[in-house]
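[1] how would this look folded up:
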Amino acid sequence: MADLYRTALQARFAKAPQLPPLPGEDEEEDESGDSIGSLPTGMGPPAAYHTPNPAFTPISASGYFEQAIQVSVPQSDLDVRVYYTPPKFEDGTVIVCHHGAGYSGLTFACMAKEITDMSKGECGVLSYDARGHGKTKHLRSEGGSTEENLDIDVLTADLVNLVQAVFTDSQAAPSLLFVGHSLGGSVCVRACPALQQSRYRITGVAVVDIVEEFTLEALPLMHSLLNARPEGFDSQEQAIEWHVKTNTIHNPASARVSVPGIIVPAPEGSPPSTPAYLWRTPLRSTAPYWTSWFTGLSSKFLSARTARLLILAGTERLDRELMIGQMQGKFQLVVIPGVGHMVHEDDPTRMAEVLVEFWRRNERVVVGVKKVGEL
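    Next comes the predicted model:
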């Protein structure tokens, strides 16, 4: 969301109900995805048709996660698409990632590979498509088209229910470290207390590039920012190129994995002027939820009963509540230079370094040494 306020203001899957890896996962490029920021970002001129540029050919996600599976979560009436690389050791940690609005679980693909490599397999990574995004679908198909309920409490319950479906025994489950980008940060912060009540061990929570006060101030401009986006694209390559050329995603390699998952082929029978690919998630329809997504985020983050990490792009300001919390040593702040709102895509190596260091400090803590944020 940093681009928004720059513009506006300046081990495994415990025995969970799941399907085996889907056939054709080496064609994962048809779904890699991420486009706008937690709220709509990425301004630029409409995309004009041109021959697809082979430099922006989609890349399969199969080289970044070990598994791409569907997990049945009856409590949420969802069949959730999950991307997962389990830890290689019994006492490993799973880093659970929640994307921002309009993105998909594949936005964390490059970062996930870096984390598993840097931690030498001690950390696994689980990233998933939230409801209304990516390949997550409802278990019960209802007739007619209904708008998805993206209320913050619903999204939070989805995350809690998914963790409980995947790691059915909280006592035998690995320790969990939550990483949420933008809207995902708000969901992760809210999910932690519920999971701790169910006796899951939470190593920490990391919120990526979202500050409550400045985000809420930017919301009135969201519709005009959406108007600046093209309606769609004539090819996946064109969509990837647009994201890179407009600096929505700075890293072409990550864009080639993630962008195809946030667009879908235009429906049959569409008018001839309709682009071949349209946005998968209609962000304009999520406007009623925007304020609730971010209201109260700072206080909930600071009150989380676990180690806390805030990662920002550039030198964005903290709001008053976070500034006081930082002075009191309640959380660790890391600013990554040279990136945009898609911090984890723009510089997945640095993001992985920050998260692995945070994990080591708080999971492999020496007796007598306090975790980040402990007073």
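[2] from here on, just use CA atoms for contacts and neighbour counts.
    Noted.
[3] mind listing what the most centrally placed residue in the chain touches?
    In the chain, the residue lying closest to the centroid (CA atoms, centre = their mean) is His99, at 1.4 Å. The contact partners of His99, taken as CA atoms under 8 Å, 6 or more residues apart in numbering, are Ser38, Gly105, Thr107, Phe108, Tyr128, Asp129, Ala130, Gly180, His181, Ser182, Leu183, Gly184.
[4] confirm that the last one sits in a strand.
    Meaning Gly184. No - assignment of Gly184 by DSSP: H, G, I helix; E, B strand; the rest coil gives helix, placing it outside any strand.
[5] am I right that it is in contact with Val96?
    No - judged on CA atoms under 8 Å, Gly184 makes no contact with Val96 at a distance of 10.6 Å.
[6] nearest to Pro282 among the contacts of His99?
    Of all the contacts of His99, Ser38 has the smallest distance to Pro282: 12.9 Å, by CA to CA.
[7] count the neighbours of Val354 for me.
    16 (other CA atoms under 10 Å).
[8] from Leu309, how far off is it?
    Val354 sits 9 Å away from Leu309, going by CA to CA, to the nearest Å.
[9] same deal with Leu106?
    For Leu106, the distance to Leu309 - CA to CA - is 22 Å.
[10] compare neighbour counts for these two and give me the winner.
    Per other CA under 10 Å, whichever of Leu106 and Leu309 has more neighbours is Leu106, with 35 against 24.
[11] I have a second one here; can you model it like the first so I can compare?
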Amino acid sequence: MSDLYRTAIQARFAKAPQLPPLPGEDEEEDEGGDSVGSLPTGMGPPAAPFRTPRTTRKNAPNPSYSPISASSFFEQAMQVSVPESDLDFRVYYTAPKFEDGTVMICHHGAGYSGLSFACTAKEVTDMSKGECGVLSYDCRGHGKTKHISSPNISEQENLDVEVLTSDFVNLIRVVFPDVEKAPSLLLVGHSLGGSVCVRACPILQQHKYRITGVAVIDVVEEFTLEALPLMHSLLNARPDGFDSPEEAIEWHVTTHTIRNPTSARVSVPGIIVPAPDGSPASAPAYVWRTPLRSTAPYWTSWFTGLSSKFLASRTARLLILAGTERLDKELMIGQMQGKFQLVVIPNVGHMVHEDDPTRMAETLVEFWRRNERVVVGVKKVGEL
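    Down below sits the predicted model:
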């Protein structure tokens, strides 16, 4: 029965190519023009701008930081056509083994990709013994998600939070079109992704999807909004690009932007691309796939109202933070009233799910078990 169920779920996707090649392989050669940005936190300590001409660089790639394929972490990588959003989404997916399983729907932070959840996804499916599947995708303007109408044209994306929320809902409705047969969903979002998940939750519930809970990773409205004015100075400290994917991975690890080398080796190659044809010799060989500055008009809207929307979610709520004393007033009151579960994971940075995927998976699986397998008379997290 479980094999038939998994086959039926997988057949709902529009296309199912092999897992994507790493940057530098044939598929990546035409992707140099992609654009959009990263989020205001978790960039690591400042680094000097990268201005060494390509022709004079001597550093050979460090094999300790060589890229790792995503095939060890997800069962499938595929493109899912969503005409309503005019997008062909890149989706990474491991289906639950059982018909009554749950699927965690993961939305990455701005500037990253669905592969930022790769290590956590593998841990979740292992810990839940396949009862909980994971779907992670590249949102609009990120990774390998492309426009259907103009797949090879670089254009300024509309990254308004309402547009991203609509994309999220549209994708779910294409992947799981039959609400009665759809698995229960646990929405998991990092930073900007958390804001999208919180907004998408009531819309999906209006469409009669079963939402087990919503988990927000390392974003608090008040402190994030306060940090936004510092963004441009932080951007000035980031490298313009890198000699190789290995150098990009090494930079993320040595600056503690991502503290887990294994996760960085999976996720970082997806956030850089070869420099466009015709770039000057002084340009780096690889550049950011999603330049941050172009997203500046959207920064404030991404997070304004997040705390109140999170507390108003009509489902179990989980907030995972990378440090203590980071709740704003609204969340502090909500926590005292028992409206959500708070978990603080020590010794990690902003990329909590990459830095400690084992602890992240333990937290998510425990939250899922508590709220999906509810015993009669036991309240879900957030129920008064």
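[12] filter the contacts of His99 of structure 1 down to the ones in helices?
    Leu183, Gly184 (DSSP state H).
[13] burial count for Val163 of structure 1?
    For Val163 of structure 1, using other CA under 10 Å, the count is 23.
[14] off-centre distance for stretch 175-187 of structure 2?
    20 Å (CA atoms, centre = their mean, to the nearest Å).
[15] same thing with stretch 11-20 of structure 1?
    21 Å.
[16] contacting residues around Val266 of structure 2?
    With contact taken as CA under 8 Å, 6+ apart, Val266 of structure 2 is in contact with Pro67, Ile68, Ser69, Ala70, Leu115, Ser116, Ala118.
[17] which position in structure 1 pairs with it?
    In structure 1, the residue paired with Val266 of structure 2 is Val257, using TM-score structural alignment.
[18] its match and Lys88 of structure 1: what is the separation?
    Noted for Val257 of structure 1: a distance of 24 Å to Lys88 of structure 1, by CA to CA.
[19] to which residue of structure 2 is Arg199 of structure 1 aligned?
    The alignment partner of Arg199 of structure 1 in structure 2, by TM-score structural alignment, is Lys208.
[20] leaving aside the residues next to it on the chain, what's closest to its match?
    Val179 (6.6 Å; CA to CA, 6 or more residues apart in numbering).
[21] could you look up the SS state of the one you found?
    Secondary structure assignment for Val179 of structure 2 (three-state DSSP): coil.
[22] quick check: it vs Leu171 of structure 2, distance?
    Using CA to CA, Val179 of structure 2 is found at 13 Å from Leu171 of structure 2.
[23] who's more crowded, those two?
    Leu171 (23 against 14).
[24] that one reaches Val82, doesn't it?
    Yes - using CA under 8 Å, Leu171 of structure 2 is in contact with Val82, at 6.3 Å.
[25] so what sits against both of those two?
    With CA under 8 Å, 6+ apart, Leu171 of structure 2 and Val82 have common neighbours Phe89.
[26] please give me every residue in contact with Pro49 of structure 2.
    Asn236, Ala237, Arg238, Pro239, Asp240.
[27] His256 of structure 2 should be in a strand, yeah?
    No - His256 of structure 2: not assigned to a strand; according to three-state DSSP it is coil.
[28] counterpart of it in structure 1?
    Under TM-score structural alignment, His256 of structure 2 pairs with Asn247 in structure 1.
[29] which ones are touching the aligned partner of Arg359 of structure 2 in structure 1?
    Using TM-score structural alignment as the criterion, the counterpart of Arg359 of structure 2 in structure 1 is Arg350. Contacts for Arg350 of structure 1 (CA under 8 Å, 6+ apart) come out as Ile336.
[30] quick one: secondary structure of Arg350 of structure 1?
    The three-state label given to Arg350 of structure 1 by three-state DSSP is helix.
[31] and the strands in structure 1?
    All strands of structure 1, identified by DSSP state E, fall at 67-73, 78-85, 93-98, 123-128, 137-138, 175-181, 202-208, 232-233, 263-265, 277-279, 307-313, 332-336.
[32] quick one: residues contacting Phe301 of structure 1.
    Taking CA under 8 Å, 6+ apart, we find Phe301 of structure 1 in contact with Val189, Arg308.
[33] what's the spacing between the closest residue in space to Gly204 of structure 1 that isn't next to it in sequence and Ser72 of structure 1?
    Nearest residue to Gly204 of structure 1 in three dimensions, chain neighbours excluded: Ala307, at 4.4 Å (CA to CA, 6+ apart). For Ala307 of structure 1, the distance to Ser72 of structure 1 equals 30 Å [CA to CA].
[34] which of these two has more neighbours?
    A direct count of neighbours by other CA under 10 Å for Ala307 of structure 1 and Ser72 places Ala307 higher, at 26 against 23.
[35] my guess is that one meets Cys192, correct?
    No - judged on CA under 8 Å, Ala307 of structure 1 makes no contact with Cys192 at a distance of 11.1 Å.
[36] pull up the overlap in contacts between these two.
    Common contacts of Ala307 of structure 1 and Cys192 (CA under 8 Å, 6+ apart): Val205.
[37] the residue nearest to the centre of structure 1 corresponds to which position in structure 2?
    In structure 2, the residue paired with His99 of structure 1 according to TM-score structural alignment is His108.
[38] go on, Thr291 of structure 1?
    Taking TM-score structural alignment, Thr291 of structure 1 has Thr300 as its aligned residue in structure 2.
[39] leaving out sequence neighbours, find the closest residue to that match.
    Leaving aside its chain neighbours, Thr300 of structure 2 sits nearest to Leu225 (6.5 Å; criterion: CA to CA, 6+ apart).
[40] tell me how many other residues crowd Pro229 of structure 2.
    Neighbours around Pro229 of structure 2, by other CA under 10 Å: 11.
[41] for the equivalent of it over in structure 1, give its distance to Arg350 of structure 1.
    Taking TM-score structural alignment, the alignment pairs Pro229 of structure 2 with Pro220 from structure 1. Pro220 of structure 1 sits 32 Å away from Arg350 of structure 1, going by CA to CA.
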